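Q: only geometry, no sequence info:
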């Protein structure tokens, strides 16, 4: 009887130790987030991606040059934005998320920068670089309305999904589950968190990275199903065929909102409901 008690006690002790290590690791993640807020240093999470949190013009210039170099080899960006919304009112876009081939991820805090660098305008305005995501045209419209940033070459993942014989959906979580077998439902509440706070917490960073990264991965997966040739025949040929197939769906102007939903942008300081 004693060996069983000893083994049971050891098992409980191991479980308790594993739980304690998870708590410590979670705490470390939060400290890492605060530590990098004023440094141009990347952090890494579960997707083997390199994440840069950008809050100054000079940092933005540096990271966009990295993106431009990667896009010369494979001109596709996972693209998303975050802002706070209250009914028919919204604040300005607070965060721009970009992911490119090679796992480079940038979380750009637009409202923290004194000036948006010309490098970012050129990257997003380059029609030869695809910007893929869920309803990217609506986010492009908000960037134009808030900062006069022109985003050209957007492609909606829902359109690609429908071309594969599936029904239309506006949910990235649903697409991720059906196409990548990745469950993102637990992270959905973070979409409505405070994206204007000075330092993003670890959970916001994970959510922002995952949305942009999953958008990029969905493009690759849906592209494999939609294209006639395999990516192994050559990435440039494969991508050229996709661009040709979805030529009528790639949007080169962002001066209108494709969904027809019109939200009033408010100044936080003038409207007491947002203070």
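A: Noted; the coordinates are in hand. Treat the numbers as computed from the prediction; the structure is a model and nothing was measured.
Q: drop to CA atoms for contacts and neighbour counts, all remaining ones
A: Noted.
Q: just the helices in the protein please.
A: Ranges of helices in the chain, per DSSP state H, are 2-35, 57-73, 118-125, 136-147, 157-163, 172-175, 202-226, 235-245.
Q: my guess is residue 218 meets residue 157, correct?
A: Yes. Contact criterion CA atoms under 8 Å: residue 218 and residue 157 qualify, at 7.4 Å.
Q: sorry, back to before: TSV for the helices of the chain, including distance to residue 44 and mean neighbour count?
A: Shown next, in TSV, are those (distance: least, CA to CA, whole Å; neighbours: other CA atoms under 10 Å):
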stretch	distance to residue 44	mean neighbour count
helix 2-35	10	12
helix 57-73	15	17
helix 118-125	23	18
helix 136-147	25	21
helix 157-163	26	20
helix 172-175	22	20
helix 202-226	10	21
helix 235-245	26	16
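Q: any idea which of those helices gets closest to residue 85?
A: Smallest distance to residue 85 across these (CA to CA): 12.3 Å, for helix 136-147.
Q: and that closest one, what does it pack against?
A: strand 76-82, strand 154-156 (3 or more CA pairs under 8 Å, 6 or more residues apart in numbering; DSSP states H and E).
Q: quick check: angle from that helix to helix 118-125?
A: Between helix 136-147 and helix 118-125, the angle comes out at 150 degrees (axes from the mean of the first three to the mean of the last three CA atoms, to 10 degrees).
Q: now helix 136-147, how far from the chain's geometric center?
A: Mean-position distance between helix 136-147 and its chain equals 15 Å (CA atoms, centre = their mean, to the nearest Å).
Q: one more to weigh against that first structure:
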């Protein structure tokens, strides 16, 4: 509870500070239009887009000149974001691209292309602008971008505002920049940055984009939209302006308490089967992962609702209790029937439980090779053996993940364990596409990849049949 109170207090303090800065920025004149004129006059080439001016800066001199012009224009607030090329073996966490946006123009600065990850080659004008506390840098999870800039290039970024923190003050739960744009974006616009067909075999998403090379039109649009959108969201938040006709997720998709409880259990059993863990660990995972509450509840309401759900599920016997005994209302000499004492939240969350069933990874790892062949596609001549890939992948895909995040996790583990092929981004993507083409995995509309539920059910059914047959033989 103390953490959730502190979190909300931080959000309120953030909002108070940004309100002051926002009022200071109002009436700041038409520096943006002058800024565009100065950038054009400096010979900086605009990207071939039909909307607001976007400037791609891929060498130190042009980047320094553009940022000096921006700094001298004395902006109060900038949209702020970074992008990082997935799979770079040298300096893998170093941001590749820095996006800075006013309401009329955006700078896309290819930091890694300019510096090659060397802090000594980082342009000083960019360091000065980032380090200025009088210029607010607003973005979704901007503090993480600032941290990566500091750890990679030694550059401190001050005046960073995480706009998702401001959303908490408004009492609206959000998961992403796109979610916030649906509430505080332009009335006639959506932040539709990517389209997925649902087929992993057709992947050409951002995890394959090289932010250090020549930037294609879709990359320019993607990167600039993030920065422009962050600024728009911040401005509308400060004005308490929401999109016309916006309706909360809870009102669009209502659930009864019973339906919600079953939905929580379905989510737990689909992702945590066979696992032993403390309720506190399960609570933390649900708080960060359960989709409905991510869209309908903010802290501390989210935590309290989840504790209530977990207590109800435990009371219904959905979990297996793991331990010696629960506290009771009887003494050793008491002959009356003992009854469990009510547990405080802290005591309840300290208990260890098991979710019935087995994880997909456990099922595949222990499956008879002959049965395993039934659930895997037939091997084509010269194709790699995909059995080991599917088994390994099942550990990472216990729940849907963004492809870029999953690829990074697989590669990081491969580097640590010195696993051949697994540290090769191209090979991982090739195997994902192969599985997608065979119907084992699929891409969701939100850009996350997951195992196909029909295939997973087939695995579980065959495993159950094999287990029953084994029990009959023993009997």
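A: Looks like it arrived, so ask away. Keep in mind it's a predicted model, so treat the numbers as computed, not measured.
Q: just to revisit the earlier point, of all the helices of the first structure, which lies closest to residue 263 of the first structure?
A: When the helices of the first structure are compared by CA to CA, helix 136-147 sits nearest residue 263 of the first structure, at 9.3 Å.
Q: what span of the second structure is that closest one aligned with?
A: Mapping helix 136-147 of the first structure onto the second structure (TM-score structural alignment) gives residues 142-153.
Q: so how much does the matching stretch differ from the first structure once superposed?
A: Once the two models are superposed, stretch 142-153 of the second structure sits on average 0.7 Å from its counterpart in the first structure (mean CA distance after the TM-score superposition for the first structure).
Q: need the contact list for residue 29 of the first structure.
A: Neighbouring residues of residue 29 of the first structure by CA atoms under 8 Å, 6 or more residues apart in numbering: residue 202.
Q: please tell me how far it sits from residue 22 of the first structure.
A: Separation of residue 29 of the first structure from residue 22 of the first structure (CA to CA, to the nearest Å): 11 Å.
Q: same check on residue 155 of the first structure?
A: From residue 155 of the first structure to residue 22 of the first structure the distance is 39 Å (CA to CA).
Q: the second structure: which residue goes with residue 54 of the first structure?
A: With TM-score structural alignment as the criterion, residue 54 of the first structure pairs with residue 57.
Q: can you count the residues close to that match?
A: 25 (other CA atoms under 10 Å).
Q: I figured it hits residue 114, correct?
A: No. Shown here, residue 57 of the second structure and residue 114 do not form a contact pair, counting by CA under 8 Å, at 9.0 Å.
Q: from residue 92 of the second structure, how far off is residue 84 of the second structure?
A: Distance from residue 84 of the second structure to residue 92 of the second structure, by CA to CA: 8 Å.
Q: oh, that last question was meant for residue 374 of the second structure, not what I typed.
A: From residue 374 of the second structure across to residue 92 of the second structure, the span is 39 Å (CA to CA).
Q: so these two - more neighbours on which side?
A: residue 92 (16 against 12).
Q: tally of neighbours for the nearest residue to that one once chain neighbours are set aside?
A: The shortest distance from residue 92 of the second structure to any non-neighbouring residue, by CA to CA, 6 or more residues apart in numbering, is to residue 86 (7.5 Å). Residues near residue 86 of the second structure, counting by other CA under 10 Å, number 20.
Q: correct me, but residue 86 of the second structure touches residue 207?
A: Yes. Counting by CA under 8 Å, residue 86 of the second structure does reach residue 207; the two are 5.7 Å apart.
Q: list the residues that contact both of those two?
A: Shared contacts of residue 86 of the second structure and residue 207, defined by CA under 8 Å, 6+ apart, are found at residue 404.
Q: which of the residues in stretch 75-86 of the first structure are buried?
A: Using 16 or more other CA atoms under 10 Å as the test for burial, stretch 75-86 of the first structure gives 75-85.
Q: start and end of it, how far apart?
A: Note: stretch 75-86 of the first structure ends 35 Å apart using CA to CA.
Q: stretch 150-160 of the first structure now?
A: Taking CA to CA, the first and last residues of stretch 150-160 of the first structure lie 23 Å apart.
Q: residue 40 of the first structure: what's it in contact with?
A: Residue 40 of the first structure neighbours (CA under 8 Å, 6+ apart): 52-54, 59.
Q: between the residues you listed, which sits nearest residue 271 of the first structure?
A: Distances from residue 271 of the first structure to the contacts of residue 40 of the first structure, taken by CA to CA, are shortest for residue 54, at 27.5 Å.
Q: roughly how far does the closest one sit from residue 198 of the first structure?
A: 12 Å.
Q: ok, residue 8 of the first structure next?
A: 47 Å.
Q: leaving out chain neighbours, which residue sits closest to the most centrally placed residue in the first structure?
A: With distances taken as CA atoms, centre = their mean, residue 212 lies nearest the centre of the first structure, 2.3 Å away. Counting by CA to CA, 6+ apart, residue 78 is the residue found nearest to residue 212 of the first structure once chain neighbours are left out, at 5.1 Å.
Q: residue 103 is in contact with the one you found, correct?
A: No. The pair residue 78 of the first structure / residue 103 is not scored as a contact, 10.4 Å apart, by CA under 8 Å.
Q: equivalent range in the first structure for stretch 354-366 of the second structure?
A: Under TM-score structural alignment, there's no match for stretch 354-366 of the second structure.
Q: quote the end-to-end distance of that stretch.
A: 19 Å.
Q: tell me how many other residues surround the aligned partner of residue 170 of the first structure in the second structure.
A: Under the alignment by TM-score structural alignment, residue 170 of the first structure pairs with residue 175 in the second structure. Close neighbours of residue 175 of the second structure, defined as other CA under 10 Å, add up to 14.
Q: isn't residue 175 of the second structure up against residue 294?
A: Yes. Using CA under 8 Å, residue 175 of the second structure is in contact with residue 294, at 6.4 Å.
Q: can you give me the neighbour number for residue 112 of the first structure?
A: Burial of residue 112 of the first structure is recorded as 17 neighbouring residues (other CA under 10 Å).
Q: wait, residue 270 of the second structure
A: 17.
Q: I'd guess it is in a helix, am I close?
A: Yes. Residue 270 of the second structure sits within a helix when classified using DSSP: H, G, I helix; E, B strand; the rest coil.
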